[in-house]
Every structure is written in C-alpha cells, then in structure tokens.
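Engineer: here's my sequence, what's the structure:
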Amino acid sequence: MSRTRTSRRRPPRKPMRIIPLGGLKEIGKNMTVYEYNEEIILVDAGSEFPDDELLGVDVVIPDTAYLEENAHKIKAIIYTHGHEDHIGATPYILRKFQVPLYGTPFTLGLIERRLKEHNIKAKMITKKAGDVFTVGAFTIEFIHVNHSIPDAVAVLIRTEQGSVLQTGDFKVDFSPVNTPIIDLARLGAIGNEGLDLLLSDSTNVMHSGYTLSEGSVGATFNELFRGSDSRIIIASFASNVSRIQLAANAARLHQRKVAFTGRSMNNVVRIAMDLGYLKIPPEDIIDINEVNQYPDNEIVIMTTGSQGEPMSALTRMADNTHAQVQMKSGDMVILSSSPIPGNEKSVISVINKLFELGVEVIYHELADVHASGHAKREELRLMLALLKPRNFLPVHGEYAMLRHHADLALQMGVSPKNVFLIENGVPLEMMEGKVEVGKPVPSGRILIDGSLIGDVGTAVLRDRKQLSEDGLLMLILRMDKDNRQLLKEPDIISRGFVYMKESTELIDEAKNLMTKTVTDMKPATKSDWSQIKQQTRNQLSRFFYEKTKRRPMILVFILEV
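Structural biologist: Okay, here's the model as predicted:
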C-alpha cells in the first residue's frame, strides 16, 4: 500500500495594519497603531486642548477602545518628539496598560516629568537618532529631523510586509540652533532603497515657500536687544529650547542677566541643561525673585504664556497679578510664537492689556521673532522627492491641509490610487508593499475633566452649555407631607439667569404662577412628587421663555413638612 505524503501548509500571512487613532482632520492627539503578527506598537500618544464647546474639559485624548480590546498585543509606545500633542495622553494610556516607552533623551525626560506628576512609573528605553532596534515583529529606525524642540525624529518601521516612514513634526532647517541639520542623506537613501508608505506632517502645506530658519530669529533678537534700554520679556513655548538658547545668547552679548518664570519653563530649562541641550553659563542666570535688584537694561525674562493661557505667567503680568514682575510703561514684550488655531482671541486679549499698560509689544507680524517648526510646501515637496513613496497618507492636519498635501503628492508622481485621505480609525492594510483601506475600528475622543476620565459625555456638556448661556433657576416648594398642600409661597432663586433685585416683578409673577399650578393639580398628580416636579418645571420653563426668550436650567426641590 502506498503512503500518501501530506504537505504542511504555512498559515496565510496577515497584513500589517496602520491605524491612525488621532491626528487626522485635526491638530492634536496624534496616535498611530501599527499592528502585525498579533503584535502592536503605538507611534506617539498625544493630547489636544479642548475647544470652546468643551466647557470645563481640561484635556482631550484619543479613544482607547480598540487598544483596550487588544491590550495583550501592545508591545511598546514609540515617540517622535516631546510636544504635548504627541506625548500628552501617555499618563492616561499607562493607567490602562503598562508597556515600555521608546524615545530620545529629551523626549523621555519630558515624559518622565509628566508621569511623576501623575505618580506613574514606566519602563523607558532611550534611543538616539540613527539607532535601529527591534520590538517584536517590527524593526524600527530613528532618523534625525529639525523641529521646534530638541531630539525630534522620524520613525522608519519595517516588517515582512513592507516599510513605512512616519515623519513626525519636521522642518528643513539649514541653520538650526544646538542641533544638526535634518538627515537628508539618510532620507534619500531610504528613498533609493524603496519606501512603501509615507505618513507626513501636513500642518504648513498651505503656506508656500520654506519655513524661516531658527537661526534667523537670533539675528532679530540681537537687533531688538541692541535698540532697547528697557526690560525685555520674551514669551515662548517652554519646549522651544532653541528659542531659549537664542534669547540667552542675545542676553549675554548685550550684558543682560536671564531669569525664567512659569512652571513648565523652569522644568524644561532644568531638563535641557542637565542633558546638554541648553548651554547657558550659570553666572548669566538669576532667580526671578532677583529681577528687581538689577537695572532695567540688564534684565531679560523668559516666560510662558505665548498662547494667552489664563493662568500663565505672561497673562498674570498683563493682569498685574504676577508675584515678582510688575509691568510698567516702557517694558518690551516679545511674543516669540504664533497663535495656535483657536487661541487667537486669548493672545489678542493679552496684547491689548499690555499695550494699555504702556508696554511695547513685538510679535511675529511685526518682526521675525518666530520661526515655525513645521515644513512649508517646498520642504514637503523635498521630502516627497527624497523618499519617493509608493503610497502616501497625509497626517497631522485639518481636512483642508490633508487635501492640499494629497494634491502635492499627486504632483510629485504618486499614483492617484495610492494617495489616501482617510479618517481616524480607518486602517491601511499593507501586503507585500501594496496598500488598501481596511474596515474601520472604534475611534473618537476621551474627555479629561480633573480626575474624571471619560465620564464627561454629551449630556454633561449640554448641561454645561445651557448653564453658561441661560443660567440656573431653582424652585423650592414647601408642602405638607400628608395632604400635599403648599404651606407657603414658593421660593425662586436665580443664578446667572436674571438679577433678582432688578427682576422682582418677573419673579413675583412666576411665584404666583407656581402657586396656582400646584393648587390646581389633581389629587392623583399631587400623590407623585416626580409628577409635581415635572409639571412645575414645564410651566416655569414656558413662562420664562415667553417673557425672556431664554431657557434656564430649572431645578425643582420639594421640602416635605
């Protein structure tokens, strides 16, 4: 009898999945899932500031439902750089699952500080630009890029199914401060080796030309310092270490001492100096409490608050509530930043307050005091030319930005069928370098309000919006416990709706209406407290809308006697 030989079949290989959970059609909460062979790595775990509609919300992070469903697969979080929109969700992610964190020294230094604030410990593995390492089925390489923070990298990820490069935030800067030029040679080599998919920063694609070099800001600082005998206050992002270095260089050149104010500014300066990214002679630095001991022309103050944040050091200076710095006529304030979309009103408010105090305010529309950290159109074109990706996904931008970046990729020769405009939660699936759109996974946002994570939903926000717009009204009914009759006239208390002392006629009319409403109720209705509350609330709401065209939130309290 002949024996039939059976061949062992290899199980079919699964695609590598690239799933943005944040960063598409928005600026912020950047997080991308890479999934292959039952293993997951995350690139970045960012947060974003709440918009005006999210009343009382402190922070917004990506929805983690998909990650929670696949927690056993997650092997690591990889970071491109240390800005909040790329690291800010980390403390909340680590409460759900503990995984190692991979990043460059400065990035991990900022994350470590943030985790200490939340009393969270994590395993951190330091890597530098140029390092190649493996995490499970993924081979990862860090490539140096320029940005408005030290130690920014692009991330190259390889599996058996192909290669993906995620640029992170970047610009092409040929005169950076205290950091090398972007590694164009390595990027070009990757393009020659063959790149299957590029995910690229879209923030400044709608701006033509090239981004101003960071070194150019230093020349502007020198010019402004040279022409001033006043105190100089420079507001910048605390994480912009290059900008702090330029201010310190100009201060030393013009024989001024430097003081720092703002918690995040002091923390970042400490980390940057410890790691060697910030080089300021110790004798050039004074404590903020000592600034009033020096003549005005010998002082530079570096502060937070360039975005008009309500509790920031610069806002407190503008309000004359800062403990150590009282603004006076003749002071010079340099806003060394541009407003993040949504912060324009706050920034203008601070500028106006400073002008009212007689302060000279210099901002980016008046002089080259700020250089963006994001590549403009020609730099993005250069990135596409160097990498020559077969497939392209624009990221890190609102929809118009993503659309313009997709059009640029088409101009640079990427096939229309290989340029993808997708939403958060929509996977790209790669098999042997070919990319297709997959089935969506859960995505969205989680709202952080104090210590509440995800407990603030639509209903809570709707109530907050109503309170902010129309105020609160409380109706208090004192009723006999047995016969359900009113014992005295109802009380009405207003908070944020009408001013009681100036609206006595309106309130008295409402009280009379409530007395009649309760008196006329049928016995069956009076037997149910919830029915009494519902009918009085509805009547009172209609009454006030007819009188004021507003609908306050109404709370009804029944006191049983």
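
Engineer: contacts, neighbours, all on C-alpha from now
Structural biologist: Noted.

Engineer: against residue 518, how distant is the residue nearest to residue 511 when sequence neighbours are not counted?
Structural biologist: Of all residues not flanking residue 511 in the chain, residue 490 sits nearest, at 5.8 Å (CA to CA, 6 or more residues apart in numbering). Distance from residue 490 to residue 518, counting by CA to CA, to the nearest Å: 10 Å.

Engineer: check contacts around the residue nearest to residue 511.
Structural biologist: Neighbouring residues of residue 490 by CA atoms under 8 Å, 6 or more residues apart in numbering: 475-478, 511, 514-515.

Engineer: what sits up against stretch 391-398?
Structural biologist: 23-28, 30, 196-203, 402, 405-406, 409, 414-415, 418-421, 435.

Engineer: in helices, which of those residues fall?
Structural biologist: 402, 405-406, 409 (DSSP state H).

Engineer: highest neighbour count among these?
Structural biologist: residue 405 (29 neighbours; other CA atoms under 10 Å).

Engineer: and the gap between that one and residue 146?
Structural biologist: Residue 405 is 20 Å from residue 146, by CA to CA.

Engineer: kindly report the same for residue 333.
Structural biologist: Taking CA to CA, one finds residue 333 at 27 Å from residue 146.

Engineer: what is the longest helix of the chain by residue count?
Structural biologist: Under DSSP H, the chain gives helix 529-548 as its longest helix.

Engineer: buried residues in that one?
Structural biologist: 532-533, 535-537, 540-541, 543-544 (16 or more other CA atoms under 10 Å).

Engineer: in the helix or strand hosting residue 219, what's buried?
Structural biologist: Using DSSP states H and E, residue 219 maps to helix 214-226. Going by neighbour count (16+ other CA under 10 Å), the buried part of helix 214-226 is 214-218, 220-222, 224-225.

Engineer: quick one on the thing from earlier: with distance to residue 55 added, can I get the buried residues of helix 529-548 in TSV?
Structural biologist: Shown next, in TSV, are the buried residues of helix 529-548 (distance: CA to CA, whole Å):
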residue	distance to residue 55
532	31
533	28
535	30
536	29
537	25
540	26
541	23
543	28
544	25
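
Engineer: which of those residues sits closest to residue 498?
Structural biologist: residue 544 (10.4 Å; CA to CA).

Engineer: please provide the structure for the following sequence as well, for comparison with the first:
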Amino acid sequence: MSCSISILGGVGEIGMNMYVYETDKSAVIVDCGVMFADNNFPGIDYVIPGFDYIEKIKHKLRGIFITHGHEDHVGAVPILLRKYNLPVFGGRLSLGILAAKGRARHCPFELNFVDPRQTVRAGDFSITFLPVTHSISDTYALHIETEGFSALHCSDFKIDQTPVGGEPFRPADFTALAEKGLTALLIDSTNAEREGFTHSESSIRDNLLKIFRNAQGRVFFTTFSSNVDRFKQVFDIARECGRKIVLEGAALDRNVNIAADLGYVELPKDLMVDLKTAKKMDPDKICYIITGCQGETNSTLYRVVSGERKDLSVKEGDLFVISARVIPGNEKNLINLVNMIYKAGGSVVDIGKNRIHVSGHASQEEIKLMVNFTRPKFVIPIHGEPVHLITMKRMLKSMSILDNDNVLLIEDGDRLTFENGEIAKKDRVETDKIYIDLRGHFAIDEESVRERKHLSRDGVVTVVVQKNTDGSFELPPVVETAGFTPEEKSIQKLKDFLAEHMPELMNDNDYDSTVIKEGLRRLTKRFFKKTLDRRPLVVPVVLEK
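Structural biologist: Sure, this is the predicted structure:
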C-alpha cells in the first residue's frame, strides 16, 4: 500500500502547520494552525492554510489529530470544522482550548481525548500519541502507521528531564520505534541553528524569583497566552514574594482557567484578585499577568502601555517582565513599547542579561538524539523557515546512520508518496493562504491583501467626471487623494493632463461608461508614475445627470 504526506503549511515559515497523511482510501489531518501576521500584512491578524486540497479528498477524511494546543497548530481548526464535520483527537489541554473556541463560535466539536501512548484507529491508519516535552502540557509526537509505512510526526519538542508540568521525556518511547523500523521522521527544525541543548523550563525559576523579590513596584508579566507551565511558576513565585495575581487578557484568562479545570495548574482563591481590588493594594503586593508578549496592537500590554486603557496604565516604578522570544517581524513593535514604558516611568527586564525565557524547541544535540533514538530511513525537517530546514540538513550530514540524500528538503505544497519504504513520487498539491481580519471576521484572498499593501504604500486617487445630458463631460474632473497629499500644483497638472486627453476616450455614437472609467484609470496611473513616481490605487467615477 502506498502512503503520501502532503504539506499544506508549516514548512518554509513559522506557524500555519497543516499536514495530510493519505492512502487510496483514507486520509488524516495533523494540526491546522495559524501564522500571526506582521506589518507586511496591513489589517491582517493571522494567516491560515487554504482548504482547496482538503475539498478534493473530503470523502477520505477520517479525523484531525492534534499534537498540542499552541495557536500555530490548533488556531485554524475551528475554521476547518465549519466546513468539514470531522472528529478531533488530542490531549485534554489541547482539546480543552479547542472546546472553548467552539463555544465562543457556537460551534460544538466532536472531541476525543486521548491518554499518553494511546493508539487510535482511523481508516487505514493507526496513530499512537507519544508524549514529548515542550512549553505546554499534553504535547505529543504522533507515530503514524499503515501497511508498509510508518512515520513519527514530531512537531514541537525538546528533551526536558525536569519539566514544570507533565512527565519527563522518555527515550524508550522512541528507541522502540527504531526496533520496529521507521520510514520517516518529520521533525521540528525551529532551533536547528542553536548548538547544544535547550534549557529546561524549570531552569528559569531562580532568575524570575530574584527579579520578583527585587521589584519595588508593580510587576507586569507577559508571555505567550498558552504557556501554562510558565504561568504555573509565576503563581508559585508570586505567592512566595507576597504578591497577589491579576489575570488580564481574554485568551490568557481562558487558557489558564481551562488548565485549572483540567488540573494542570492551581488557582488558589487567596492568590487571585480582580482589577478593582488590585488598584487599592500597595504596588509591591501585586503582579499583573497580561497578554501581548509580541507587542500585538489588540493585546493588553499594548493597550496598557499606549494609554488606551483608562483603568490601567504605566506608573513610575512599574517593572515589565517580557518572558518570550521575539518572533521575527515583531521587533519594531516591541522596541516601540519598551520606549513607551520607559517614557512613562517604568522599566523592562533585559532578557539578554537575565534568563527569564527558555525555548520549547530542541537544539542541535536534541535533534541528533531524536534521530539516533528513532533511526529513520528518511528525515524530513518541518516547522521552520528555509534557514532552519537547510541548517538541519547540513548538520545531519555528520551522522553516519543517515545518507545525506535521505534528509529531504520540502516546502508547502509538496507531496511525498512512499511505497515499500521508498519514495515513489514527489509532486505538488494545491495550496494557498487565507488571510483573516478579526474585525468582522473577514476571510481575505491574496489579491485583496496585495491591494491593501498597495493602498498602504501609495494611497488612493479618486477621479470624478460628470456627463452632461448633451453627452459632453464637465472638465477638468474633480480629483481627491487619500493616504498622501500632493502639492496643489501637482493636482492641477493632473487635471490639465486629464482634460487634454479625455477626448481620446469619447465616442459620441457609442458611449460606454466602463471604457471611460478604464481610460481615466490608465491616464491617471500614467501621470503619477511619470511625474511623482507613485502607483496609487485609482478609483474612477462617472456621474450622469
């Protein structure tokens, strides 16, 4: 039996993870996540994989299998489930987060909770959930088997022997796969550039404790809203330092309460206070845990620092602890926020001098260990940008157990088909991206995004001409601009230019407003390109009396 792996997202970028494993009769989806948009996507909150290929194989789909609860792996699942009624399988925390998303959208999901090392049968596939350590509990590598093929889909992981939550990493789970024979290892490449080992989550506790003890005023702590293990440490530290906790941020409040309901974290009533109570307390007795570690404009951190929040703002002596790595593209956002914090009298812990964050992803030595544990025939780097994928391929050249040709570099849209443990074919499937604007929940195509970029860069010009009852046009036309303000003499030159060339567009015997509009658009673009080196969006309007 042949088995193919189709990459719909997550290879060539950080985020938007979505993979399809498929035989002639069955198909399963692994993850369906979002990629957070940066300033290159004006007005866009996040990007998700397109579902064109899913539509083609919907008759074969047997379920969605979730590796863990981070947004770049589950954030688009609710959108997918609006179109396809599929069972979802995953850990309790991951599916707890999904269930909350479903309730918020009035869209109940069929959720199937799994236990560590449990095997689920889905059509031609047997899928075993093998626990790995990461920065969120209930993270799994998926051992996917069908006749003549087996793969370990190891998305986000690191080898942590002292995790804050869950059990330590168990090598025996993975050496057992080598004994059975493993066709392919799909493995997280995010930290492929980093030498050595990734530090344990528990290793930052002492540094955080020291920072909290030395803080004289209020402490504002932020990390990714799904980093429950980090919050668990902060709760313990706050109690030890005599500080109460305020949770601020919808996603944060949701995730922490889900984790508490499922027993992953404790929320003692004597530790938690509301905002109204906190404002009456001494500054050195309170810690605000807030969202916005990437400087997102809709986050609590941004709204507090920018002054948008009237009930909570930066004061002299406040200390901000940003316990997260900066996702590429967000650097300017955070630098601006840090400057605003200092101008308002606060300060920010220097993450370069204080270890207040550790990655949840494997570094080079852990990647090598996983390859050694599993001894796959093929290694397929995933979950990374080209620099990460290529670095991993180069790094694994030194391992004697692998032929360099068996480290496969792929990209979104690639499909690998395996037969009898070998690659029978590599081809392409349909892939695209869907851009989400949360204000109104718009789904936007790529053409509309290009138009938004065009608008943000070069602005808009509206040209209005009026057609009289006798068939003539009132000249010169009315010209208005938005997004930029040309000099008045430039506007006058444009009017004169259009008045001069408008007769070329006229045909009294066969008037066509569409032809007139297109001509106005073409003439206006020509003028701005030649005289001002701009390419604005041109909106022609023809009015008739």
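
Engineer: what's the TM-score here?
Structural biologist: Once superposed, the chains reach a TM-score of 0.94 (TM-score structural alignment, normalised by the length of the second structure), with 543 aligned residues with a CA RMSD of 2.1 Å.

Engineer: and the buried ones among the contacts of stretch 391-398 of the first structure, selectable in PyMOL?
Structural biologist: To isolate in PyMOL the members of the contacts of stretch 391-398 of the first structure that are buried, counting by 16+ other CA under 10 Å, one can use:
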select buried, resi 23+24+25+26+27+28+30+196+197+198+199+200+201+202+203+402+405+406+409+414+418+419+420+421+435
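
Engineer: check which residues of the longest strand along the second structure are buried.
Structural biologist: For the second structure, the strand that runs over the most residues, judged by DSSP state E, is strand 473-482. Within strand 473-482 of the second structure, the residues that qualify as buried are 473, 475-477, 481, counting by 16+ other CA under 10 Å.

Engineer: repeat that for stretch 293-301 of the second structure.
Structural biologist: 293-296, 299-301.

Engineer: closest one of the buried residues of helix 214-226 of the first structure to residue 450 of the first structure?
Structural biologist: Using CA to CA, those come closest to residue 450 of the first structure at residue 214, 36.4 Å.

Engineer: now do the same for that closest one: its match in the second structure.
Structural biologist: Counting by TM-score structural alignment, residue 214 of the first structure lines up with residue 201 in the second structure.

Engineer: give me the distance between its match and residue 356 of the second structure.
Structural biologist: Separation of residue 201 of the second structure from residue 356 of the second structure (CA to CA): 10 Å.

Engineer: swap in residue 22 of the second structure?
Structural biologist: Where residue 356 of the second structure is concerned, residue 22 of the second structure sits at a distance of 42 Å (CA to CA).

Engineer: for the longest helix of the first structure, give me the average deviation versus the second structure.
Structural biologist: Compared with the second structure after fitting, helix 529-548 of the first structure deviates on average by 3.3 Å (mean CA distance after the TM-score superposition for the first structure).

Engineer: check which element follows that helix along the chain.
Structural biologist: strand 553-560.

Engineer: between helix 529-548 and that next one, find me the angle.
Structural biologist: Calculated by axes from the mean of the first three to the mean of the last three CA atoms, to 10 degrees, strand 553-560 of the first structure forms an angle of 140 degrees with helix 529-548.

Engineer: average gap between strand 553-560 of the first structure and the second structure?
Structural biologist: Relative to the second structure, strand 553-560 of the first structure is 1.8 Å off (mean CA distance after the TM-score superposition for the first structure).

Engineer: so which bit of the second structure is that strand matched to?
Structural biologist: Counting by TM-score structural alignment, strand 553-560 of the first structure corresponds to residues 537-544.

Engineer: what does the matching stretch contact?
Structural biologist: Contacts for stretch 537-544 of the second structure (CA under 8 Å, 6+ apart): 454-455, 458-469, 513, 516-518, 520-521, 524-525.

Engineer: let's see it at 7 Å
Structural biologist: With CA atoms under 7 Å, 6 or more residues apart in numbering as the test, stretch 537-544 of the second structure has contacts from 454-455, 459-468, 513, 517, 520-521.

Engineer: now stretch 417-424 of the first structure
Structural biologist: 20-22, 24, 390-393, 406, 443.

Engineer: quick one: contacts for residue 438 of the first structure?
Structural biologist: 426-429.

Engineer: over to residue 474 of the first structure?
Structural biologist: 492-494, 554-556.

Engineer: looking at the residues you listed, which two lie furthest apart in space?
Structural biologist: 494 and 556 (12.3 Å).

Engineer: output the residue interval of the first structure matched by stretch 248-267 of the second structure.
Structural biologist: Counting by TM-score structural alignment, stretch 248-267 of the second structure corresponds to residues 261-280.

Engineer: which residue lines up with residue 423 of the first structure in the second structure?
Structural biologist: Under TM-score structural alignment, residue 423 of the first structure pairs with residue 411 in the second structure.

Engineer: surely that match forms part of a helix?
Structural biologist: No. Using DSSP: H, G, I helix; E, B strand; the rest coil, the assignment for residue 411 of the second structure is coil, not a helix.

Engineer: isn't residue 550 of the first structure right up against residue 470?
Structural biologist: Yes. With contact defined as CA atoms under 7 Å, residue 550 of the first structure counts as touching residue 470 (6.1 Å).

Engineer: how about the strands in the stretch 201-350 of the second structure?
Structural biologist: Counting by DSSP state E, counting those that start in this stretch, the stretch 201-350 of the second structure has strands at residues 219-222, 244-248, 286-290, 319-322, 347-348.

Engineer: mind putting those strands into TSV with distance to residue 488 of the second structure and mean neighbour count?
Structural biologist: Output for those, formatted as TSV (distance: least, CA to CA, whole Å; neighbours: other CA atoms under 10 Å):
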stretch	distance to residue 488 of the second structure	mean neighbour count
strand 219-222	49	24
strand 244-248	49	21
strand 286-290	48	25
strand 319-322	48	24
strand 347-348	46	19
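
Engineer: with distance to residue 330 of the second structure added, can I get those strands in a markdown table?
Structural biologist: Listed next are those as a markdown table, based on distance: least, CA to CA, whole Å:
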| stretch | distance to residue 330 of the second structure |
| --- | --- |
| strand 219-222 | 15 |
| strand 244-248 | 21 |
| strand 286-290 | 18 |
| strand 319-322 | 13 |
| strand 347-348 | 17 |
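
Engineer: right, I'll leave it there.
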